[in-house]
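Participant: Turn this into a structure:
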Amino acid sequence: MPEHINYYNPIGLKTEQQIELIVPPEMAGLRLDQALAELCPEYSRSRLKSWVNSGNILIDNKTLRPRDKVNGGEAVIITPIADTSLNIKAEPIALNIVYEDESMLVVNKPAGLVVHPAAGNWDGTLQNALLHHDPALEGLPRAGLVHRIDKETSGLLMVARTLTAHKLLVDQLQARAFEREYLTVVRGYMTAGGTVDAPLARHPTDRKKYAVREGGKEAITHYRVAQRFAKHTLLKVNLETGRTHQIRVHMSHINHAIVGDQVYGGRFKPLANASELLSDTLRGFKRQALHAARLGVVHPVTGEPISWECEMPADMAHLVEVLAKETPVK
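Facilitator: Alright, predicted model coming up:
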């Protein structure tokens, strides 16, 4: 994708329902729908095409056809239409909001809460809760959610409240400017930190899983030791890229699967000579021990760096406490 972060031009949005940007020169010759898909990856190409056809996207204040070519330098005005095709309903689900202003908010998601509605989880999700908290989020992609974490992962998530903020935060995410630090408990004693640089793609036989595969998408995970135990390690993990299941797959790839990960960790193996407390704690930990503990961005309005931290949830804190008590490093 060509760099477009410098060409996004929020030149005084007339309402929250408009995006204004400039087509960069290097896109000259592309079809309009192709250029829009690269400039606005948060929207699907089919949705952008429908907005072009309905007159909700103007090029130099004129309507064009999706197949018309761009020359570069055109001013684009997009007036999005809320997508109600999925009939995602607002639901009064409690939210742990750690920060909120007029342009964005940050949520501490509990383990077990699905982020987006999908097959099998059409309600009871974080997106349903956000729409109840702020009905205006209906006009933003995925109710303003800029990124996501797995259902059984806890921790911080960023939500934009305006189209301007959403665009600028998505640009930061794509430019790898987000600061994202996770805490995770993995199997095995690790002596030092390191980096896993291994491409990820769909698993060749199980389409619900991902795997390290040649030709996959670039995926880079940095990790360092936070606390050691006799047979486990607490890590601080920083993402350079943000692929689906990235930390879980990478930790399994280096033979240090995350405790409780029932997809990438394999079958539970009890520790030899473990106390009843330790065995029960490890066996009873049924989710991946992974927590999004720190999140940092440049604020989309003030331009100032801003960050947040949240402590491990009770179940993961208890796991760490038991490991430290029952399996101290000698």
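Participant: Please make it C-alpha for all contacts and neighbour counts, starting now.
Facilitator: Fine.
Participant: measure the residue of the chain most remote from its centre to residue 242 for me?
Facilitator: The outermost residue of the chain relative to its centre, with distances by Cα atoms, centre = their mean, is residue 273 at 39.6 Å. Residue 273 sits 38 Å away from residue 242, going by Cα to Cα, to the nearest Å.
Participant: number of nearby residues for the residue nearest to residue 315 when sequence neighbours are not counted?
Facilitator: Take residue 315 and drop its neighbours on the chain: the residue closest to it by Cα to Cα, 6 or more residues apart in numbering is residue 285, 7.9 Å away. Using other Cα atoms under 10 Å, residue 285 has 15 other residues around it.
Participant: tell me the contacts of residue 285?
Facilitator: The contact partners of residue 285, taken as Cα atoms under 8 Å, 6 or more residues apart in numbering, are 259-260, 315, 319.
Participant: hmm, which of those residues are the buried ones?
Facilitator: Buried members of the contacts of residue 285, scored by 16 or more other Cα atoms under 10 Å, are 259-260, 319.
Participant: Can you flag which of these belong to helices?
Facilitator: Among the buried ones among the contacts of residue 285, DSSP state H puts residue 319 in helices.
Participant: could the buried ones among the contacts of residue 285 be laid out in CSV, adding distance to residue 266?
Facilitator: Below are the buried ones among the contacts of residue 285 laid out as CSV (distance: Cα to Cα, whole Å):
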residue, distance to residue 266
259, 10
260, 9
319, 19
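Participant: Closest one of the buried ones among the contacts of residue 285 to residue 325?
Facilitator: When the buried ones among the contacts of residue 285 are compared for distance to residue 325 (Cα to Cα), residue 319 wins out at 10.0 Å.
Participant: what sits against that closest one?
Facilitator: Residues in contact with residue 319 (Cα under 8 Å, 6+ apart) are 281-282, 285.
Participant: Among these, which ones are in helices?
Facilitator: Counting by DSSP H, the contacts of residue 319 place 281-282 in helices.
Participant: quick one: which of the contacts of residue 319 is nearest residue 132?
Facilitator: The nearest member of the contacts of residue 319 to residue 132, counting by Cα to Cα, is residue 285 at 31.6 Å.
Participant: Now residue 18. Nearest residue, chain neighbours left out?
Facilitator: Leaving aside its sequence neighbours, residue 18 sits nearest to residue 79 (Cα to Cα, 6+ apart; 4.6 Å).
Participant: please give me the structure for this one as well, since I'd like to look at both together:
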Amino acid sequence: MSAVQHRAQVPLDEAGRRLDQALAAMFPQYSRSRLSSWVREGAVTVDGAVVAPKQRLQGGEWVQIDARLEDEVPLAPQAIALDIRHEDDDLLVLNKPAGLVVHPGAGNADGTLQNALLHHYARLAELPRAGIVHRLDKDTSGLMVVAKTLPAHTALVAMLSRHDVQRQYAAVVRGALVAGGTVDAPLGRHPVDRLRQAVRNEDTGKRAVTHYRLRERYRAHSLIQCNLETGRTHQIRVHMAHVQHPLVGDPLYGGHLHLPKGASEHLVETLRGFRRQALHAERLAFVHPIREVEMAFEADAPEDMQNLIAALREDAAQA
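Facilitator: Here you go, the predicted structure:
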């Protein structure tokens, strides 16, 4: 059991939301049930006062958490290979492969990144979610930062909340774009399908902004760069589908398979065989939370995505 202390200001874009909902967004390293129990126990105050979980916020209030942390679920360390790009006493940066689940959950009790991290560094068991402060979807590859100490953990969570961590992605989308753009559309849980996110109105969704830039245009697809101004669940996937350019291979938002007219057998085989969203977190930049030095990391897209891009380039060159 360890002490948990956080103090943070409620972002203005959380105005009108319930305290328990805002806490889940502000402190994603803790489960909703744990946060709600702390509120009910009086371990959470808003501007110095104990309030109910359903209390509506105006934005700008100061939230204080003073609680005790017990392990929610005992997790076993597992010897799963990690591609670590940097490690020091306070944090590590790794390149997550596609197919690796970040947190244990329904249908994924083990074999996750969290299990792998506990095997790599046993003291991560003392931190919430083994030091994981943000996540990537199971089938999204790329760079993640993980805290190794409580001070680093607290600082990184605050930096992510302030959008002080720069995250850049590469994606292959359907459609031949002529230029980049910005998608500014609130996101929230889909009203019917609980596995999906959806563009919602300002009352039911949270502000979400994605900037995208065209890198390469093919006959019926494009390679783009995406930079997040916010970091909502499935943000790039939902936003690009919203502007009618869904990610290739996306099982939730991608729609039907699109084959360019006259596509070569190689391209048809490649597109049909690409069964995950074509999304890779290629760059991560931030100021070290303890040493206060600027850090930046880059990771090339994995082989399957590089093969997809190569097949699209070959098809475009032969057109």
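Participant: about what we covered before: and which of the contacts of residue 319 of the first structure is nearest residue 227 of the first structure?
Facilitator: Residue 227 of the first structure has its nearest neighbour among these in residue 282, at 17.2 Å by Cα to Cα.
Participant: Span of stretch 185-192 of the first structure from start to end?
Facilitator: 14 Å.
Participant: which bit of the second structure covers it?
Facilitator: Aligning stretch 185-192 of the first structure against the second structure (TM-score structural alignment) gives residues 172-179.
Participant: Can you pull out the residues in contact with that stretch?
Facilitator: Identification of contacts with stretch 172-179 of the second structure by Cα under 8 Å, 6+ apart yields 213-214, 217-224, 240, 245-248, 258, 278-279, 309.
Participant: rerun at 7 Å
Facilitator: Applying Cα atoms under 7 Å, 6 or more residues apart in numbering, the external contacts of stretch 172-179 of the second structure come out as 213-214, 217-224, 245-248, 278-279.
Participant: Select from these every entry located in strands.
Facilitator: Using DSSP state E, the subset of those located in strands is 213-214, 217, 221-224, 279.
Participant: just to confirm, which helix or strand has the closest residue to residue 142 of the second structure other than its chain neighbours in it?
Facilitator: Closest residue to residue 142 of the second structure apart from its sequence neighbours, by Cα to Cα, 6+ apart: residue 281 at 4.2 Å. Secondary structure from DSSP states H and E places residue 281 of the second structure in strand 279-287.
Participant: just how off-centre is the helix or strand just after that strand within its chain?
Facilitator: Using DSSP H and E, the helix or strand that follows strand 279-287 of the second structure towards the C-terminus is strand 294-298. A distance of 18 Å separates the centroid of the chain from that of strand 294-298 of the second structure, by Cα atoms, centre = their mean, to the nearest Å.
Participant: Which neighbouring elements make contact with strand 294-298 of the second structure?
Facilitator: strand 279-287 (3 or more Cα pairs under 7 Å, 6 or more residues apart in numbering; DSSP states H and E).
Participant: compared with the first structure, how much does the strand it packs on deviate?
Facilitator: Once superposed with the first structure, the aligned residues differ from strand 279-287 of the second structure by a mean of 0.5 Å; criterion: mean Cα distance after the TM-score superposition for the first structure.
Participant: And the helices in the stretch 51-200 of the first structure, which stretches?
Facilitator: 126-133, 163-174 (DSSP state H, counting those that start in this stretch).
Participant: Where in the second structure does the shortest one fall?
Facilitator: Under TM-score structural alignment, the alignment places helix 126-133 of the first structure onto residues 113-120 of the second structure.
Participant: Can you convert the helices of the stretch 51-200 of the first structure into CSV and add a column each for mean neighbour count?
Facilitator: Shown next, in CSV, are those (neighbours: other Cα atoms under 10 Å):
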stretch, mean neighbour count
helix 126-133, 22
helix 163-174, 21
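Participant: Which position in the second structure pairs with the residue farthest from the centre of the first structure?
Facilitator: Alignment note (TM-score structural alignment): residue 273 of the first structure maps to residue 262 of the second structure.
Participant: Helix or strand: which one has its match?
Facilitator: For residue 262 of the second structure, there is no host helix or strand (DSSP H and E).
Participant: From residue 100 of the second structure, how far out is it?
Facilitator: With distances taken as Cα to Cα, residue 262 of the second structure is found 35 Å from residue 100 of the second structure.
Participant: where's residue 21 of the second structure, which helix or strand?
Facilitator: Judged by DSSP H and E, residue 21 of the second structure forms part of helix 19-26.
Participant: How far off centre is that helix?
Facilitator: Here helix 19-26 of the second structure is found 17 Å from its chain centre; the criterion is Cα atoms, centre = their mean.
Participant: just stretch 247-265 of the first structure next, same as before
Facilitator: 19 Å.
Participant: Over to stretch 84-92 of the second structure?
Facilitator: Centroid displacement of stretch 84-92 of the second structure relative to its chain, using Cα atoms, centre = their mean, is 19 Å.
Participant: what's the span of that stretch from first residue to last?
Facilitator: One end of stretch 84-92 of the second structure sits 7 Å from the other (Cα to Cα).
Participant: If you count neighbours, what's buried in it?
Facilitator: In stretch 84-92 of the second structure, counting by 16+ other Cα under 10 Å, buried: 90-92.
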